[in-house]
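**Student:** sequence plus the predicted model coming up.
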Amino acid sequence: MRLFSIYPFFMILLSLFLFACDVHEWPDETSEPPKPDHVSVELRLDFTSDRAELPDYKTIVVGATRAADLPSYETRYQVRVFRMGVDSLFETIPCQTLSFSHAEIESLGYRMTLDLPEGDYRFMAWTDFVEPGGKSDLFYDTEDFASIELRGEHAGNNDFRDAFRGVLETGLYTSTDGGRQKLTVSMCRPLAKFRFVTTDVEEFKEYYLRSILQNAIPGKDELKDAIDMTKFRIVFLYDGFMPSTYNMHTDRPVDVRTGVSFPSVLTDIKDGEAIMGFDYVIVGEGDAGVSVTVACHDENGKRLSGIDGIKVPLQRGRLTTVRGNFLTTRSSGNVQIDSSFDGKFDIEIK
C-alpha cells in the first residue's frame, strides 16, 4: 500500500534550522526625529506564526539540508511600502523600498524604523535566501511583487528555496505624544513541500542482483550490502504544469511551466527505506496538487523502475510525504515488477 502523509512543516528541520526569538535590527541610517506630519514607524517582520515544530517522524532528516550548506547562503529581507492614492487604491510603485541580507540564517526576524507621511499604506515583505555578500536574486526573481518568478534551472532537493511573504495594510497618523507607532507583519510561506520515501530498498537489491547482474543468488546479505545505492539516479518530472510565478498582491500563483524535471539520489538509506527527493511548490490558500512521475535509472541512464502520473495533494505550509514501493514498481513499459500496483494511494492528513 502506498501512503500519503501530510504534516505541518512550518520549521523545516527541527534539529538543524531553528527560528530563534532574537530579532535583527535593520541598519539605522539616522536617529533624527520624524518630519512634521510624518509618523515614525517601527516595522517588525514576525515569523512566529509559521514556525511550529514538525511532528516526530522517523524519516524527517533529508539529504540536502540547510545545515550542510550553511556557509553558502544568506537570508535576504525585502520590504516595499505602497501608499494609497486619491482614488482609494494603493499605488503600484512603492514609495519606499528596502533590501538587506544577513549572514545569520539560523534565525528569522527583522525590525526596522521608517519615517512616513500620514496616510494609508500597504507594507509588503519578502524573505528568501541569496548568495553571500549580495542582495541579488537567486532562486526567485523579485523585481515585481506582482510576478515573483522562479529563476534559472529548477532547483529541486534544496531547502534554501524556502521563502516567506507578509502583507499589512494600515493607516498612519501622528499622535499627540509623537511616539513611534509599532507595526508587525506576519510572515508565512506561499509554498507547500512534498517528499518521496521508497520502502522497498531491500527488495530492489534482490531484484538488482537477480535480474540485472544475473550472477548472484538472491538473499545473500553480503552481496546486497555491497551494492552502492547512491549510484542510482532518481528523476522527478512534473506531468503537465508546475506553478512557477507568484503574485503577492493577490496571494496566489499566476503562471506555470511545463516539462519541469530535476535529478536526485537516494539519501537517508536505513531500515529498508530511503528518501528519493523533495521539492517546494508555489500554492495559494486551500487544497492544491501536482502530478509527478518518479523513476529510478542506473548509471547508464536505463530506466529500471518508476511510477507515472502520481497525484500529490498539497496544502500551503504543509509537508506531503509520499510512501510506496517505488524502486520495484513499474506502471509503464513492458516490464511489470509489481503487478499488484493499481495506481491508487491512500491519503492521511494529520
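**Tutor:** Thanks, I have the structure now.

**Student:** every contact and neighbour count from this point should use C-alpha atoms.
**Tutor:** Noted.

**Student:** need the helices for this structure, in chain order.
**Tutor:** If you assign secondary structure with DSSP state H, the helices in the chain sit at 201-207, 221-225.

**Student:** turn these into JSON lines, including distance to residue 74.
**Tutor:** Formatted as JSON lines, these follow (distance: least, CA to CA, whole Å):
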{"stretch": "helix 201-207", "distance to residue 74": "36"}
{"stretch": "helix 221-225", "distance to residue 74": "39"}
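
**Student:** and residue 61, how many neighbours?
**Tutor:** 16 (other CA atoms under 10 Å).

**Student:** any idea how far it is from residue 230?
**Tutor:** With distances taken as CA to CA, to the nearest Å, residue 61 is found 17 Å from residue 230.

**Student:** tell me the buried residues in stretch 166-180?
**Tutor:** In terms of neighbour count (16 or more other CA atoms under 10 Å), stretch 166-180 has its buried residues at 166-167, 169, 172-174, 180.

**Student:** can you list contacts of it?
**Tutor:** Residues from elsewhere that reach stretch 166-180, judged by CA atoms under 8 Å, 6 or more residues apart in numbering: 37-42, 45, 117-126, 184-188.

**Student:** which among these count as buried?
**Tutor:** By 16+ other CA under 10 Å, the contacts of stretch 166-180 give 38-41, 45, 117-126, 185-188 as buried.

**Student:** related to what we said a few turns ago, most tightly surrounded among the helices of the chain?
**Tutor:** Mean neighbour count (mean count of other CA atoms under 10 Å) peaks for helix 201-207 among these, with a mean of 20.

**Student:** which strands and helices sit next to that one?
**Tutor:** With contacts taken as 3 or more CA pairs under 8 Å, 6 or more residues apart in numbering; DSSP states H and E, helix 201-207 sits against helix 221-225.

**Student:** at 10 Å what do you get?
**Tutor:** For helix 201-207, the elements it packs on are helix 221-225, strand 267-270, strand 273-282, judged by 3 or more CA pairs under 10 Å, 6 or more residues apart in numbering; DSSP states H and E.

**Student:** what about versus this one:
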Amino acid sequence: MLRRLRHIVMLLLPLFALASCDKTIHEYPGKYSITLTVRCSVDLTPPEYFTTVECDPETGTSYVVRAQAAEPFGTRFSEPVCLRYVIDLYRVTSSHSVFVERKVLFADVDDPNPQAITTFNVDASKYKVLVWCDYVQDDLRQAWYYNTDDLRKIVYSDEEVIDNNDKDVFTNMLDVDLTDYYYLDGEYELVYDVDLERPKGKFKCISTDVDDYVKNGDDAEDITAVVTYTQYVSAGYNVEEQKPNYFEPTRTFITKAKYDEDGNLVLCYDYVFVNGKQTNVKLNFYFYKGEVAVGNDGVITGDEISHWTGIVVPLKRNRETLIEGRMLTTSFGTGGFGIDPGFEDEIVIPWGD
C-alpha cells in the first residue's frame, strides 16, 4: 500500500510542477500607464490662541489659558509675497527612498484651494510625496528664507529676514502604494489630495505698560527688541519624517516694536518648528531705545530700557502663545547682554510699514 501511494505521489509531482510553472508564466507585468495627480491645499489662517505667559517682576512667570480669545487676524506682510510649492516624488525601496522628480509651483495667497496641482508619470511601485510650501518674494519667485535643495534636510538660508511673518511655512507628506497595478493593463489616472499643515508654533510678546512708558515722551515704536533663544532651538526640518532635524545651541534676532490691529504694542514675535505636538523654548528679551550696535565680537550695546531673561515659553503646532506683562517699566532676571564670539552675524528685522 505504501509503495502504491508513493507511486501515485511521483505521478502527481510533474502535474504540480506544471501548474506552478503555468502560474509563473502568466504573472507577467501588465501593459499599463499610471498618471499620479497631486492636489495641494493650505489654510493660511494665522495660528489660533494657545496659552498666555504672564510675566511678573516679583514672581517671574505663570501660565494661564483664557476662556475666550480673539479671532486671529489675517497676516499682513511688509512686501509683496506669493506661495511657493515644492513637491518631491520619491520611490520607496526595501531599505530607503530614492528621489525621482521635483515640481515647483507658485500661487497667490488668495488663490482658492487646491492651490497647487501637478502630475507625475509613475510605475507600479511604492512612493512618497513630500510637499513644502513657503512664502517667497512675488517679483523673484525663488527660494528665500529656506534652503530646500533636499526636503529631508531643510535649513534656514543666510538671507536677512525682513518680516518674521515671511518665515511661516506649511508641509505634509503622502504615502502612495501602486503595486496592485503591476499586473494590470490599461491607463490609470489617480488623484491624491494633500492638506498642508503648519509645523511651527508662534509666540508674540506684548507690553501692557506702554501708557506708562510713553508718559515721558518716549516713542513706543522706536523700541528695539533683542531676542535670544538660550537653549537648543530647532533650525531645520525633515518633511519625510515631519519633524525638526537640526537644532542650534542659541540664536538671536533683532526687531522693532509695532502696534497690532488691536492697538497692542507687540515688542517681538517669531515662528518656531515644533518637535512633536508641543515643545518649550527658553528666551531672553532685551529692550532698547532706538537702534542698537553690534560689535565685531558679537556684543550688542544700546540704551537699555528693560530686560526679561530665562522666560520659558510653551509652543504648540499651529497655535500662538502670548507673552504679556509690564515689559518696559520693570525687569526680571540678569541684565546685560552679550553673544558668544563665535556668533557671526546679527539678524536685523525691520517690520516695514
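**Tutor:** Ah, there it is. Quick caveat, the model's predicted, so the values are computed rather than measured.

**Student:** roughly how far does the residue nearest to residue 191 of the second structure when sequence neighbours are not counted sit from residue 86 of the second structure?
**Tutor:** Leaving aside its chain neighbours, residue 191 of the second structure sits nearest to residue 37 (4.7 Å; criterion: CA to CA, 6 or more residues apart in numbering). Distance from residue 37 of the second structure to residue 86 of the second structure, counting by CA to CA: 15 Å.

**Student:** cool, residue 206 of the second structure as well?
**Tutor:** From residue 206 of the second structure across to residue 86 of the second structure, the span is 35 Å (CA to CA).

**Student:** what does residue 241 of the second structure give?
**Tutor:** Here residue 241 of the second structure is placed at a distance of 16 Å from residue 86 of the second structure (CA to CA).

**Student:** could you do residue 255 of the second structure as well?
**Tutor:** Shown here: residue 255 of the second structure relative to residue 86 of the second structure, a distance of 29 Å by CA to CA.

**Student:** go on, residue 172 of the second structure?
**Tutor:** From residue 172 of the second structure across to residue 86 of the second structure, the span is 11 Å (CA to CA).

**Student:** shared neighbours of these two, which are they?
**Tutor:** Common contacts of residue 172 of the second structure and residue 86 (CA atoms under 10 Å, 6 or more residues apart in numbering): 130-133.

**Student:** among those residues, which are in strands?
**Tutor:** Mapping these onto strands (DSSP state E) picks out 130-133.

**Student:** run a quick neighbour tally on the residue lying closest to residue 328 of the second structure once chain neighbours are set aside.
**Tutor:** Distances taken as CA to CA, 6+ apart place residue 306 nearest to residue 328 of the second structure, at 5.7 Å, with adjacent residues excluded. Residue 306 of the second structure has 20 neighbouring residues, counting by other CA under 10 Å.

**Student:** same check, this time on residue 10 of the second structure
**Tutor:** Using other CA under 10 Å, residue 10 of the second structure has 11 neighbouring residues.

**Student:** the residue nearest to residue 191 of the second structure pairs with which position in the first structure?
**Tutor:** Alignment note: residue 37 of the second structure maps to residue 42 in the first structure; criterion TM-score structural alignment.

**Student:** the stretch 151-300 of the first structure: strands as residue ranges?
**Tutor:** 164-172, 181-186, 191-198, 233-238, 241-247, 252-258, 261-265, 267-270, 273-282, 287-297 (DSSP state E, counting those that start in this stretch).

**Student:** including distance to residue 206 of the first structure, could the ones you listed go into TSV?
**Tutor:** Shown next, in TSV, are these (distance: least, CA to CA, whole Å):
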stretch	distance to residue 206 of the first structure
strand 164-172	44
strand 181-186	51
strand 191-198	15
strand 233-238	18
strand 241-247	35
strand 252-258	36
strand 261-265	19
strand 267-270	16
strand 273-282	14
strand 287-297	15
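
**Student:** nearest to residue 329 of the first structure, out of those?
**Tutor:** Of all the strands of the stretch 151-300 of the first structure, strand 287-297 sits nearest to residue 329 of the first structure, with 9.4 Å by CA to CA.

**Student:** residue range for that closest one in the second structure?
**Tutor:** Taking TM-score structural alignment as the measure, the second structure aligns residues 278-288 with strand 287-297 of the first structure.

**Student:** which residue packs closest to the aligned partner of residue 160 of the first structure in the second structure, ignoring adjacent ones?
**Tutor:** Structural correspondence for residue 160 of the first structure with respect to the second structure (TM-score structural alignment): residue 166. Nearest non-adjacent residue to residue 166 of the second structure, counting by CA to CA, 6+ apart: residue 135, 5.8 Å away.
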